[in-house]
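> predicted model, plus sequence, below.
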Amino acid sequence: MRIAYAVMGYGRGHAMRTAAVLPALERDHDVRVFAGRDAHDMLARDHDSVEIPVIGYQYGSNGRICPRRTMLRNAPLVADLLAAGPRTRAVWQQMADFAPDIVISDSETYGHRFARHHGIPRIGFDHVGIMAYCHCDFAPGDAFAGIRDGLGYRAFMGDPDRVIVSSFYPARPRRDTVQMVGPILREPVRTATPTRGERVLVYLNKGAHQYTAALDTALRACGEDVIVYGTARRGKSANLEFKAPSQQGFIDDLAAAKAVVSTAGNQLLSEAVYLGKPVLALPEDAVEQRLNAQAIVSMGVGASAPLHKLSLTCLGAFLENADTHARATTGHRSDGLADATAALRRHIHTLSRRPRPAPGAIARLTGAY
């Protein structure tokens, strides 16, 4: 069986989830990854990966997500995608050359649309789909925005034949073709031995924009030794140590951390809770991240604070309660990898036996079929 695995390239969480399930799929199938920027850089070392365009957030001079810049930067890509323009046709042709029997997509729209227009069975496997395919307990004031983002997600991704949603917190699926599984953990995380160290681990998914003067001030004054990942800085400065990206190095530091301060992506929060670490979640200006941060608070495993308004008072209060939050993680540690790989195998087997419809009108119009 030939499987095209399409991966959203904004940040590394999508790539981490993909890296965890690829070994099981590659043992039984011929798999080619089609990934945007960050995900391709991470996956290409160990897997057959092709780089494709990515639609992602853009930031303003204040370090916050800028809707205007995001819209202007992505408008040409979105227009090309919706009209099946030359960039989209080029991506589709790369996928068509591989001739997949199944498409799996982790929040990646080119793969979904290629499969839909070419009559190829598709499986959606990610976390963001929780807003589109499940009933969510949104943060106060986010109900409308959550519905909006869920509809926007479905507008780009469509309705796959099967959906697997991975999350460290539960949600009720809206239909029978949607399955919830626990967090997808990388093998080095699953086998790590957590210890209670003395240093605080800070991770920012886009530190060039998110590591603000206010955050720097709070970290320097918190009275703890701090390791920082996600910025371009390197080396030690007072109580801070800035480190370069390193998968194993990061996992070692995570396993030995006293506490974690991080942007609120599902993947890292899942790994931190699994390793018993209290978390101060700093959500970006995005509904999904606020949803994740709210789960951290409601589970009792940490606290939440605005990314760009973190104060020393808030950081200090979190660190004072770190032991209590750490104890609460014992009731919330989960590993959904086995359930996810079993579901993928089951769906691949079921969908591969269905008659394949003829390519759609757009596929015929563009010739990429």
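Now that the structure is in, tell me what you want to look at. Residues are numbered from 1 along each chain as shown.
> going by C-alpha atoms from here, please, whenever you check contacts or count neighbours.
OK.
> where do the helices of the stretch 101-250 of the chain begin and end?
Secondary structure of the stretch 101-250 of the chain (DSSP state H, counting those that start in this stretch): helices located at 109-118, 130-133, 143-157, 187-190, 207-210, 213-220, 247-255.
> let's bring in a second model and compare:
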Amino acid sequence: MRIAYGVMGYGRGHAMRTLSVLPALCAEHEVTVFAGGDAYEVLAPRFATVRIPCIAYQYNQAGTHSIPKTVAHNFAPMRDLLFRGQGSALVEREFRSRGIELVISDSEAWTHRAAQRLKLPRLSFDHIGVIAYCKPHFPPDLWATGMRDAWGYRQLMGVPERILVSSFYKAEPAYPQVRIVGPMMRDEVLRARPREGDYLLAYFNKGDHQYLPQVDRALRLLDCKVIVYGTSLRGEDENLEFRAPSVAGFVADLAGCRAVLSTAGNQLIGEAIELGKPLLALPEQAFEQRLNAHLIERLGIGQRAELMRLTPSDVDRFLGSYDWYRSNLSGVARERYPGDGRAQAVQILLEDIEALRPRRRAACRSRRAQAVAVALPQGSRRSTTQPSPSRR
């Protein structure tokens, strides 16, 4: 079956989740990836990938999301998406030329919209579905924001025929076609052998905006080594070591660290839990990350702090509860943790693809039958369900 796989390009988490299931899907089907931004850079060297527009947050000098800059930056792509501009036309043209029969989307709006217009069956596979397609489970201070974001996401993406949600915590589906699995573990993570090292691992998904002076100061005042990913800095400086992006290198450092300081993306949280690493979550302003940080504390596997106001005391308080977090990671939190969801996700995706395939073929047969009926002269048309008179 010819499948389009749309991947949201902001950050690397969407691409990492996609990488975990694409090889299995490609072994069974002809898959073309549609991605922009960071996801394109990750996926294009490995898979047939079409570059498409991408919506992304923009930052101010304080390292926070800038509403004016974000609106200005995304005005053109949103106009393209909503009013079928050049990017939308490109996606539809590629769908037609490649004979796309089904679309899988990881929070990617252009492929969702093109599938709706071309009446192609859709599969949604992401983490944000835990907000949009599951029953609300938001704390009081985030309730209004969560309900708003859930509504907005459904307006942008719709409600697909099948919905698969990957999450490090369990939630209750709000639609009958929703199924939930654990986070996607890459081969590198499953092969890793966790050990308790003497250093901390720090990761910032947009480090050049988020690695602020107060963050640098808090890390330098620690009496242990810190390996930092996500910035443009390189090399060792006092107790800090700044490293370049590397899938294998990052997983090795994650497996060997004592604990993780990071923005609160679902993918890294799942990998840290899998390897038994407590987390100090520094969420971005986005609702999903704020909810993830709340649930880290609720599970007792880490602490949340404000990225913009991080102090050495925050890190010291986190490390002071290290043993308790570690015990929860192997105890009650482990019982609530859904575990590696990759094998289950692949099985569900393949089953859903097969379930949607007959519907598409039946529609094609119906259209072909209608085209033949229109093409036949009026007197020669006959029922396609009855044998011709000469064969009775």
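Cool, the structure landed. The structure displayed is predicted, hence computed values, not measured ones.
> relative to residue 292 of structure 1, which of the helices of the stretch 101-250 of structure 1 is closest?
The minimum distance between residue 292 of structure 1 and the helices of the stretch 101-250 of structure 1 falls on helix 130-133, with 10.7 Å, by C-alpha to C-alpha.
> give me the mean deviation of that closest one from structure 2.
Superposed on structure 2, helix 130-133 of structure 1 shows a mean distance to its aligned partners of 0.8 Å (mean C-alpha distance after the TM-score superposition for structure 1).
> mind giving me the packing neighbours of that helix?
The contact analysis (3 or more C-alpha pairs under 8 Å, 6 or more residues apart in numbering; DSSP states H and E) places helix 130-133 of structure 1 against helix 143-157.
> what about the residue nearest in space to the middle of structure 2, distance to residue 328 of structure 2?
Central residue of structure 2 (C-alpha atoms, centre = their mean): residue 14, 3.3 Å from the mean position. Remark: distance between residue 14 of structure 2 and residue 328 of structure 2 (C-alpha to C-alpha, to the nearest Å) = 27 Å.
> next one: residue 271 of structure 2
Using C-alpha to C-alpha, one gets 16 Å for the distance from residue 271 of structure 2 to residue 328 of structure 2.
> ranges for the strands of the stretch 251-392 of structure 2?
In the stretch 251-392 of structure 2, the strands defined using DSSP state E, counting those that start in this stretch lie at 259-262, 279-281, 302-304.
> any idea which of those is most buried?
strand 279-281 (a mean of 27; mean count of other C-alpha atoms under 10 Å).
> show me what that one is in contact with.
Residues from elsewhere that reach strand 279-281 of structure 2 (C-alpha atoms under 8 Å, 6 or more residues apart in numbering): 259-264, 269, 272, 293, 296, 301-305, 315, 318.
> corresponding residues in structure 2 for stretch 162-177 of structure 1?
Stretch 162-177 of structure 1 corresponds to residues 162-177 in structure 2, going by TM-score structural alignment.
> any buried residues in that stretch, and which?
For stretch 162-177 of structure 2, a neighbour-count test (16 or more other C-alpha atoms under 10 Å) marks 162, 163, 164, 165, 166, 167, 168, 169, 171, 173 as buried.
> how about stretch 33-45 of structure 1?
Buried residues in stretch 33-45 of structure 1, counting neighbours by 16+ other C-alpha under 10 Å, are found at 33, 34, 35, 36, 37, 38, 39, 40, 41, 42, 43.
> ends of stretch 17-36 of structure 1, what's the gap?
For stretch 17-36 of structure 1, the first-to-last residue distance is 14 Å (C-alpha to C-alpha).
> same check, this time on stretch 303-317 of structure 2
OK, stretch 303-317 of structure 2 end separation, C-alpha to C-alpha: 9 Å.
> figure out how far it is from the centre of its chain.
26 Å (C-alpha atoms, centre = their mean, to the nearest Å).
> could you do stretch 66-80 of structure 1 as well?
21 Å.
> so it matches what in structure 2?
With TM-score structural alignment as the criterion, stretch 66-80 of structure 1 aligns to 66-80.
> show me what the matching stretch is in contact with.
Residues contacting stretch 66-80 of structure 2 (C-alpha under 8 Å, 6+ apart): 53, 54, 55, 56, 57, 58, 59, 60, 85, 86, 87, 88.
> and stretch 197-210 of structure 2, by the same measure?
So stretch 197-210 of structure 2 is contacted by 11-12, 59-64, 211, 224-232, 253-254, 256-263, 307 (C-alpha under 8 Å, 6+ apart).
> quick one: that stretch to chain centroid distance?
20 Å.
> now do the end-to-end distance for it.
From its first residue to its last, stretch 197-210 of structure 2 covers 25 Å (C-alpha to C-alpha).
> next, residue 10 of structure 2: secondary structure please.
coil (DSSP: H, G, I helix; E, B strand; the rest coil).
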